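In: test case, fold it:
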Amino acid sequence: MAKNQRTKTNEKTNVKRSGTGKIRFFDYSLLAVLICLVCFGLVMLYSTSAYSAMVTYGDSMHYFKRQIVFCVAGFAGMFIVARIDYHYYIKWAKGIYYISIFLMLLVKTPLGKEVNGAKRWIRLPFDQQLQPSEIAKIAVILFIPVLICTMGKEITTLQGMARVVMWGGFSAACVLFLTDNLSTAIIVMGITCIMIFVVHPKTKLFVILAVAGATAAIVGARLLGMAMETSGNFRLRRILVWLDPEKYASDGGYQIMQALYAIGSGGFFGKGLGNSAQKMIIPEVQNDMILSIICEELGVFGAIIVLVLFGMLLYRLLFIAQNAPDLYGSLVVSGIFGHIALQVILNVMVVINLIPTTGITLPFISYGGTSVLFLMAEMGIALGVSRKIKIAE
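Out: As a prediction, this is how the structure comes out:
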């Protein structure tokens, strides 16, 4: 009877005995939230892209079928990565960092592929493409913790922080100048700063810098908006559109205006799944503007559900980071946490026009094969760290 009771207890807690007086942990909660996000994303992707896929390809399931293939491949890869001891990454992290730089250099060669006016991809066989900036994110997540761990207490000094920022900044600069992707460069730099923040004993300095930086960016954007109305630079034009989308509705502001109409027309409970009207006119709506269609079809309630799911995902990542067996594992998961959090926050802010359009997609929900594969790889790394957590009986 007692033996049966112990077996039931172990099944409920989803842990295994390690034979050393401790219990091995695996974060099934993270896996469950991830499955919910991916399944929700597939449903919304089909609802959002069916019309445009039919018009463009003659197949309403074109985007859905491609995405589901990448999701299945991503889950398979995630389980493989989860079984790898994350300490092996310490040896290969620097090499992965340099490989990411090399792949971004290839974008400037004839292998580079231009899509919708942006040259950010590498041509692959069988009509596939790879976005090297996605590899840069993982490279920074794996390599920056190695630097921090080898530096020890030096990271608390100005010189130590500058050294780490230099490596992260170089990767971000390559993303910006080699792939012309400002939004991803911001994320790469943000991941670096978050990991420094995690290990630094003083938080006041970072809070002051963050507030000062945000204030300077807002003031600078408004000053540029007033001074550069005749500029032809597309990034400056995005700032102008952000400041006054109605004025530039026919010249760059069309997408954001239609997205705002979609959000406003959805109300609290939405029009119903599949009943969006704006998805027929918003360009590339299955990418960075998919949240606006979620709001139109499912209302604010649907958007809240999405944000709650992301909150649960981030909470599980935070739990793993706090309980990781060593500093390297903790920093790697903190980097993954920072990546997901930054991407979600920036995407939501773009959709509701709090910041200029960036092209950042909503993780696990927006269409994109490369993005899904590398996000799943990051989840595999986090689950691999969770497998090393041991809980005392």
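In: please count neighbours and contacts with C-alpha atoms only from this point.
Out: Will do.
In: in which helix or strand does Cys36 reside?
Out: According to DSSP states H and E, Cys36 maps onto helix 28-57.
In: what strand or helix carries Cys174?
Out: helix 158-179.
In: just checking, what packs against the next helix or strand after that helix?
Out: Sequence-wise, the next helix or strand downstream of helix 158-179 (DSSP H and E) is helix 182-199. Helices and strands touching helix 182-199, by 3 or more C-alpha pairs under 8 Å, 6 or more residues apart in numbering; DSSP states H and E, are helix 132-151, helix 158-179, helix 327-351.
In: can I get those helices in a markdown table with mean neighbour count?
Out: Formatted as a markdown table, the helices and strands packed on helix 182-199 follow (neighbours: other C-alpha atoms under 10 Å):
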| stretch | mean neighbour count |
| --- | --- |
| helix 132-151 | 23 |
| helix 158-179 | 19 |
| helix 327-351 | 22 |
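In: quick one, which of those is nearest to Thr56?
Out: Closest to Thr56 of the helices and strands packed on helix 182-199, according to C-alpha to C-alpha: helix 327-351, at 24.2 Å.
In: following the closest one, which helix or strand comes up?
Out: Taking DSSP H and E, what comes next after helix 327-351 is helix 369-387.
In: from the chain's centroid, how far away is that following helix?
Out: Remark: helix 369-387 is offset 11 Å from the chain centroid, using C-alpha atoms, centre = their mean, to the nearest Å.
In: repeat for stretch 174-189
Out: On the basis of C-alpha atoms, centre = their mean, stretch 174-189 is displaced by 14 Å from the centre of the chain it belongs to.
In: ends of that stretch, what's the gap?
Out: This stretch, stretch 174-189, spans 11 Å end to end (C-alpha to C-alpha, to the nearest Å).
In: contacting residues around it?
Out: 101, 104-105, 107-108, 118-121, 133, 136-137, 140, 165, 168-169, 171-173, 339, 342-343, 358-360 (C-alpha atoms under 8 Å, 6 or more residues apart in numbering).
In: my read: Met349 touches Ile360, true?
Out: No - using C-alpha atoms under 8 Å, Met349 is not in contact with Ile360, being 10.3 Å away.
In: please give me the structure for this one as well, since I'd like to look at both together:
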Amino acid sequence: MTTFTRLDRSVVGRWWWTVDRWTLLAVLLLIIMGGIMVLAASPAVASRIGVDSFHFVKRQFFYLPLAFAIIFSISLMSPIWVRRTAVIVFGVSLILTLATLLIGPEVKGAKRWLWFGSFTLQPTEFLKPTFAVVSAWMFAQQRKNDEIPGNLIAGILFLIVVGLLLLQPDVGMTLVVSAVWFAQFFLAGLGIMWVVLFLGVGIVGAASAYIFFPHVSSRVDRFLKPEGGENYQIERAMEAFQTGGFFGVGPGDGSVKRVLPDAHTDFIFAVVGEEFGVLFCLLLLGLFAFIVLRGFGRLLEEKNFFVVLAAAGLLTQFGLQAIINIGVNLRLMPTKGMTLPFISYGGSSMLALAVLMGMLLALSRRRAGAGDI
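Out: Coordinates of the predicted model:
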């Protein structure tokens, strides 16, 4: 058995002693638990739509080793290489996102995907984490040198990203990207007047989305008046939590997955609640909270401003995505098609989250004498 000592100067040896091993362990636990959850939830969905019972399981387990490889390889990088990788992936994702509008198939009134043989790619999943890193770089450059219009460049990129998302349309992801970008801008030293202005713009934007996007107004109306609208998935999800109780009905013995169309994706948390119970749901919540809070805790000791902004953006995005998915399942907010990180089925989501977590682990590694880049 190979062990690493503190005197080991190999790439992997240095990685082992500088990476946040507790966060790495929590992420690995989430990925393993996600594989189990997909194994429990997806066969019923697959049978209902007429494909092989283990269709989704096979595809998800194909992506798992790729996700592990991405996390490990990116976490080996220095902050400079994280930035360079983010710029490249961000540029490619922008082009592919534009391609979805031109040649992508329309599914449920939205154009968000590209088909590559049997693989379906959602470019915006990769756009989210890489945009957070690129924005952090621009904000940090502005603070480092006032002659570099970093804030302006970050603002222009933000408008481009938001414009593409709204054209798809994907209002939910637009709100997440906007929240992350605003949080980074605030940490970068945004003045109080600008904070008030951006909050006002956000309120106007949310109201405009309600007015101009019928699917948004429909979801909000059903949330505010559940008794007067069609809330089939939400109602079944709430019944699943009630049936599961504290300890669940047992793995594989749940019934909600047989009737929920998105039991393996957006509503997998309801399947978890029914089959494994509230205590297991709290364990999942604890893992998400641990990753986010530990990440922010390590940033308190960080001196590199770019690293602080980039890691804060990635942590905010990761936490928001989990909060939104769980909140929808618990009828705490309007429905939104957003996966539960590392738990829900989805190749694009799994690989994009692997990119996010790899970059977060790379940025949070202990580096002697790290300063501004």
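In: my guess is Gly270 of structure 1 is in a helix, correct?
Out: No - per DSSP: H, G, I helix; E, B strand; the rest coil, Gly270 of structure 1 lies outside any helix segment and is coil.
In: what lines up with it in structure 2?
Out: Here Gly270 of structure 1 is matched to Gly248 in structure 2, going by TM-score structural alignment.
In: Trp181 of structure 2 versus that match, what's the distance?
Out: For Gly248 of structure 2, the distance to Trp181 of structure 2 equals 39 Å [C-alpha to C-alpha].
In: how about Gln141 of structure 2?
Out: Distance from Gln141 of structure 2 to Trp181 of structure 2, counting by C-alpha to C-alpha: 16 Å.
In: and what of Thr124 of structure 2?
Out: Distance of Thr124 of structure 2 to Trp181 of structure 2, given as C-alpha to C-alpha: 15 Å.
In: next: Ala362 of structure 2.
Out: 21 Å.
In: settle it for me: which of these two has more neighbours?
Out: Neighbour totals were compared for Ala362 of structure 2 and Trp181, and Ala362 leads with 27 against 24 (other C-alpha atoms under 10 Å).
In: not counting residues beside it along the chain, what's closest to that one?
Out: Nearest-residue entry for Ala362 of structure 2: Ser75, 4.1 Å, with adjacent residues in sequence omitted and distances by C-alpha to C-alpha, 6 or more residues apart in numbering.
In: in structure 1, what residue corresponds to that neighbour?
Out: Aligning on TM-score structural alignment places Ser75 of structure 2 opposite Ala82 in structure 1.
In: again, but for Leu353 of structure 2
Out: Looks like Leu353 of structure 2 aligns to Leu375 there (TM-score structural alignment).
In: for Asp266 of structure 2, same thing?
Out: Counting by TM-score structural alignment, Asp266 of structure 2 lines up with Asp288 in structure 1.
In: can I assume that match is in contact with Ser366?
Out: Yes - between Asp288 of structure 1 and Ser366 there is a contact under C-alpha under 8 Å: 6.5 Å.
In: the more surrounded of those two?
Out: Shown here are Asp288 of structure 1 and Ser366; by other C-alpha under 10 Å, Ser366 has more neighbours (25 against 22).
In: what's the closest non-adjacent residue to whichever residue in structure 2 pairs up with that one?
Out: Taking TM-score structural alignment, Ser366 of structure 1 has Ser344 as its aligned residue in structure 2. Of all residues not flanking Ser344 of structure 2 in the chain, Thr265 sits nearest, at 4.6 Å (C-alpha to C-alpha, 6+ apart).
In: number of nearby residues for that neighbour?
Out: By other C-alpha under 10 Å, the residues close to Thr265 of structure 2 number 20.
In: tell me the contacts of it?
Out: So Thr265 of structure 2 contacts 339-340, 344-346 (C-alpha under 8 Å, 6+ apart).
In: now swap in Ser135 of structure 2 and tell me
Out: 154, 181, 184, 310.
In: helices or strands next to the longest strand seen in structure 1 in the packing?
Out: Assignment by DSSP state E gives strand 118-124 as the longest strand of structure 1. If contacts are counted by 3+ C-alpha pairs under 8 Å, 6+ apart, strand 118-124 of structure 1 sits against strand 112-115, strand 128-130, helix 132-151, helix 158-179.
In: please point out which parts of that strand sit buried.
Out: 119-123 (16 or more other C-alpha atoms under 10 Å).
In: stretch 305-316 of structure 1 now?
Out: Within stretch 305-316 of structure 1, the residues scored as buried using 16+ other C-alpha under 10 Å are 306, 309-310, 313-314, 316.
In: for these, give me CSV that also has distance to Ile144 of structure 1 and secondary structure.
Out: Output for the buried residues of stretch 305-316 of structure 1, formatted as CSV (distance: C-alpha to C-alpha, whole Å; DSSP: H, G, I helix; E, B strand; the rest coil):
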residue, distance to Ile144 of structure 1, secondary structure
Val306, 30, helix
Leu309, 28, helix
Phe310, 25, helix
Leu313, 23, helix
Leu314, 20, helix
Arg316, 22, helix
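In: if I look at Val332 of structure 1, how far off is Ile345 of structure 1?
Out: Counting by C-alpha to C-alpha - Val332 of structure 1 and Ile345 of structure 1 are separated by 20 Å.
In: same question for Leu205 of structure 1.
Out: Leu205 of structure 1 is 22 Å from Ile345 of structure 1, where distance means C-alpha to C-alpha.
In: follow-up on the earlier one: nearest residue to the match of Gly270 of structure 1 in space, please, no chain neighbours.
Out: Distances taken as C-alpha to C-alpha, 6+ apart put Gly277 closest to Gly248 of structure 2, at 3.7 Å, once the chain neighbours are dropped.
In: which one in structure 1 is aligned with that neighbour?
Out: Matched across to structure 1, Gly277 of structure 2 falls on Gly299, judged by TM-score structural alignment.
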